[in-house]
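Enquirer: Prediction below, plus the sequence it came from.
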Amino acid sequence: MIDNINKSDRRFHPEDTIISVGDLTIGGDNLTIIAGPCSVESEEQIIQIARSIKESGANILRGGAFKPRTSPYDFQGKKADGIKLLSLAKRETGLPIVSEIVGINHLDLFDDIDILQVGARNMQNFELLKELGKTDKPILLKRGFSNTIKELLLSAEYIMSNGNNKVILCERGIRTFEPMTRNTLDLSAVSLLKELTHLPVIVDPSHATGISSLVEPMSLASVACGANGLMIEVHNSPENALSDGEQAVTPEEFDNIVKKVNNIKNALK
């Protein structure tokens, strides 16, 4: 449990926080589905995927423009050009956008981005969190590779204590001794976070497992245990993706996942 009563604590704010992004509301009884490619690669790619996921029922388009990678030789994203392509996809489809910000000096480039994502590597980049707390944009905060639930909530506190209460928590798996999946998806964290905090909690089954065939069952399980939403990697040609193709589902597979998670959500009502 958290030692003191903080802004993220249900004892401070018993009701669920609802975050508005245009006409969309995140949190409470709403199920938000975020989808899109790991990396923005081209205009044709991002617009084609955006149109497809919207037709299937996605609420938000995700796409990486700045890509922090373990190896300096891996594709690092299209950066500012990637942001422009995301904006173009937004104008074409009307879908709001979430994309990862890796440095506060890039903030001016993100004017047209609706939700700023803090990736696992930056969960404890406290100077970045403090500066994002001074913005008015929703922040999607991913749990770090080996961070505890308490540490995740305290990272949220860095943002909230600086004035921004629009925080969305994301469970994306943690690093354990098990090598057969990319990470170990901690779904108990989702249920526990729902008890501890009023903030929306979503799950990223793509990064959690790293295996496309596991995305569907883990999506269903995530909704069943109370997640407010999902963040799913979708690529129109996963075998040719510039990053993380092995964990991306096709648009057809995504369409099937959306139908099934909505069935689970309806069954829980």
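Expert: On my side now, so go ahead.
Enquirer: Only C-alpha atoms from now on, for both contacts and neighbour counts.
Expert: Fine.
Enquirer: Verify the contact between residue 107 and residue 99 for me.
Expert: No: contact status for residue 107 versus residue 99: not in contact, 11.5 Å apart, counting by C-alpha atoms under 8 Å.
Enquirer: Who has more neighbours out of the two?
Expert: Shown here are residue 107 and residue 99; by other C-alpha atoms under 10 Å, residue 99 has more neighbours (26 against 15).
Enquirer: do you know how far the more buried one is from residue 225?
Expert: Residue 99 is 26 Å from residue 225, where distance means C-alpha to C-alpha, to the nearest Å.
Enquirer: what does residue 249 give?
Expert: 22 Å.
Enquirer: Between the two, tell me which one has more neighbours.
Expert: Shown here are residue 249 and residue 225; by other C-alpha under 10 Å, residue 249 has more neighbours (27 against 16).
Enquirer: Which residues are in contact with that one?
Expert: Counting by C-alpha atoms under 8 Å, 6 or more residues apart in numbering, residue 249 makes contact with 212, 213, 215, 232, 233, 234, 235, 238.
Enquirer: Mind checking which of the residues you listed are in helices?
Expert: 212, 213, 215 (DSSP state H).
Enquirer: ok, of these, which one's closest to residue 53?
Expert: Each of those was scored against residue 53 by C-alpha to C-alpha, and residue 215 proved nearest at 15.5 Å.
Enquirer: pretty sure the closest one contacts residue 206?
Expert: Yes: using C-alpha under 8 Å, residue 215 is in contact with residue 206, at 5.8 Å.
Enquirer: which neighbours do the two share?
Expert: 232, 247.
Enquirer: Give me the more crowded residue out of those two.
Expert: residue 206 (31 against 25).
Enquirer: The more buried one sits in which helix or strand?
Expert: helix 205-209 (DSSP states H and E).
Enquirer: From the contact counts, what lies against that helix?
Expert: helix 212-224, strand 229-233 (3 or more C-alpha pairs under 8 Å, 6 or more residues apart in numbering; DSSP states H and E).
Enquirer: so of the ones you listed, which one's packed in deepest?
Expert: Mean neighbour count (mean count of other C-alpha atoms under 10 Å) peaks for strand 229-233 among these, with a mean of 27.
Enquirer: next, the one to line up against it:
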Amino acid sequence: MIIILKSGTPVEEITRISQELSDTWKVTVEKSVGTHKVVLGLIGDTTSIDKLQVQEFSPWIEQVLRVQQPFKRVSREFRHGEASEVVVPTPNGDVYFGEHHPIVVVAGPCSVENEAMIVETAKRVKAAGAKFLRGGAYKPRTSPYAFQGYGESALDLLAAAREATGLGIVTELMDAADLSAVARTADIIQIGARNMHNFSLLKKVGAQDKPVLLKRGMSATIDEWLMAAEYILASGNPNVILCERGIRTFDGKYARNTLDLSVLPVLRSLTHLPIMIDPSHGTGRSEYVPSMAMAAIAAGTDALMIEVHPNPAKALSDGPQSLTPDKFDRLVQEMSIIGKVVDRWSTPTFNSINDSRILFTPELSK
């Protein structure tokens, strides 16, 4: 249940209403401050609460509504239809994720392999316009014999790359035992597709304050994905970014996964959380990444995660879906065209119409 207060409601009245609601019905009351309204969310068993009784608590109450979705805090209704934003401090300044901000680009290799490789890649993706470096220290792999990542030593290499570039760091957490080590390095903690249903891990990252990037499970429905996000918010951490990375469908012959771009308008109607698209895992083929990245921008994504490796043929993991730095440079230029059209691009890479024509010349895009 949510209670929408009238514009200008005094702070002391908000406090009084919250306390009386909590005392009367033994519920938790959470305050959400929007641009024009203050919304109080009642968390707990609200089935027996009469909306008319709540309305009588104060003349400052404008409207009382029941949240129909099973995910309460994640629901867009919880913020009275307004989008939320996730603000991530980085050495280069605060970066904002949200539908009213420029698109954020996250780029880097699947795995951290050595210091020279990760630092050089970080410098290249930053020069192209990325705000965050992604790189795996701990890697969940289908085969127990595949490269699993270098663990904590790789976190030190990510820290060195941040020191050299000022980029924020996104890296995956697989085990709660590694949370403190990952949190010391990461500016955003990634929960991968395989752990989306690891509810004990979701509670752990929800109990700390670093932003969380929650990837959609390989066969997860949208409701299951949003309920996983609800675990994090219910544990106290409101800073969650949802990442669509492709789902498993019946046809895996031509692409690694099926990148579900339809989640963008669907999630916009259901949740206030920012949305990221990962076209690299979503397709598994580097040649498909540019078109899917640009399509995601046109469809309304808030962020993109793109794999970049200096030598994909020799990558220890996910080489076939990784772009070279040169191809990433060109992709960012192409993305800026679409980004400017939808008014979501902060620093255009080029300025003339002639440049945009050149970039889309078939001979140069091969």
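Expert: Looks like it came in fine. Bear in mind that the values here come from a model prediction, so they are computed numbers and not experimental data.
Enquirer: still on that earlier bit, return the mean post-superposition distance for the helix holding residue 206 of structure 1 against structure 2.
Expert: Superposed on structure 2, helix 205-209 of structure 1 shows a mean distance to its aligned partners of 0.3 Å (mean C-alpha distance after the TM-score superposition for structure 1).
Enquirer: So residue 25 of structure 1, which state does it fall into?
Expert: strand (DSSP: H, G, I helix; E, B strand; the rest coil).
Enquirer: How about it: what's its closest non-neighbour residue?
Expert: residue 19 (5.5 Å; C-alpha to C-alpha, 6 or more residues apart in numbering).
Enquirer: Could you find the counterpart of that neighbour in structure 2?
Expert: Counting by TM-score structural alignment, residue 19 of structure 1 corresponds to residue 86 in structure 2.
Enquirer: residues contacting residue 228 of structure 1?
Expert: 26, 27, 28, 29, 30, 31, 32, 200, 201, 202.
Enquirer: Do a quick rundown of the helices in structure 1.
Expert: Using DSSP H, helices in structure 1 cover 43-56, 80-93, 126-132, 149-160, 187-196, 205-209, 212-224, 251-268.
Enquirer: Deepest in the core, which of those helices is it.
Expert: helix 205-209 (a mean of 27).
Enquirer: Please tell me which residues of structure 2 that helix aligns onto.
Expert: Under TM-score structural alignment, the match for helix 205-209 of structure 1 is residues 279-283.
Enquirer: And stretch 242-257 of structure 1, by the same measure?
Expert: Counting by TM-score structural alignment, stretch 242-257 of structure 1 corresponds to residues 316-331.
Enquirer: For the helix or strand harbouring residue 358 of structure 2, buried residues please.
Expert: Using DSSP H and E, residue 358 of structure 2 falls within helix 353-359. Across helix 353-359 of structure 2, burial judged by 16 or more other C-alpha atoms under 10 Å covers residue 359.
Enquirer: if we can go back for a sec, now the helices of structure 1 in TSV, with distance to residue 7 of structure 1?
Expert: Converted to TSV, the helices of structure 1 look like this (distance: least, C-alpha to C-alpha, whole Å):
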stretch	distance to residue 7 of structure 1
helix 43-56	34
helix 80-93	32
helix 126-132	14
helix 149-160	7
helix 187-196	11
helix 205-209	27
helix 212-224	25
helix 251-268	28
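Enquirer: and residue 8 of structure 1, which of those helices is closest to it?
Expert: Short answer: helix 149-160, nearest of the helices of structure 1 by C-alpha to C-alpha, at 6.4 Å.
Enquirer: Compute the inter-axis angle for the closest one and helix 187-196.
Expert: Put simply, helix 149-160 of structure 1 runs at 50 degrees to helix 187-196, going by axes from the mean of the first three to the mean of the last three C-alpha atoms, to 10 degrees.
Enquirer: mind listing what residue 5 of structure 1 touches?
Expert: Contacts of residue 5 of structure 1 by C-alpha under 8 Å, 6+ apart are 11, 12.
Enquirer: one step back: out of the helices of structure 1, which gets nearest to residue 242 of structure 1?
Expert: Across the helices of structure 1, closest to residue 242 of structure 1 is helix 43-56 (C-alpha to C-alpha), at 11.6 Å.
Enquirer: which residues in structure 1 does stretch 151-158 of structure 2 align to?
Expert: The aligned range for stretch 151-158 of structure 2 is 79-86, by TM-score structural alignment.
Enquirer: From the centroid of structure 1, which residue is nearest?
Expert: residue 231 (5.0 Å; C-alpha atoms, centre = their mean).
Enquirer: my read: that one touches residue 201, true?
Expert: No: with contact defined as C-alpha under 8 Å, residue 231 of structure 1 does not count as touching residue 201 (10.9 Å).
Enquirer: which residue in structure 1 lines up with residue 204 of structure 2?
Expert: Checking TM-score structural alignment: residue 204 of structure 2 goes with residue 131.
Enquirer: if I pick that match, what's in contact with it?
Expert: Counting by C-alpha under 8 Å, 6+ apart, the residues that residue 131 of structure 1 touches are 104, 159, 162.
Enquirer: That one and residue 101 of structure 1, how far apart?
Expert: 12 Å.
Enquirer: try residue 122 of structure 1
Expert: The value you get for residue 122 of structure 1 to residue 101 of structure 1, if C-alpha to C-alpha is used, is 9 Å.
Enquirer: okay, the two: which has more neighbours?
Expert: Here residue 122 of structure 1 and residue 101 are set side by side on neighbour count (other C-alpha under 10 Å), and the busier one is residue 101, at 25 against 21.
Enquirer: Residue 231 of structure 1 matches what in structure 2?
Expert: Residue 231 of structure 1 maps onto residue 305 in structure 2, by TM-score structural alignment.
Enquirer: Which residues are in contact with that match?
Expert: 105, 106, 107, 134, 276, 277, 278, 279, 280.
Enquirer: What is the aligned counterpart of residue 108 of structure 2 in structure 1?
Expert: Per TM-score structural alignment, residue 108 of structure 2 is aligned with residue 36.
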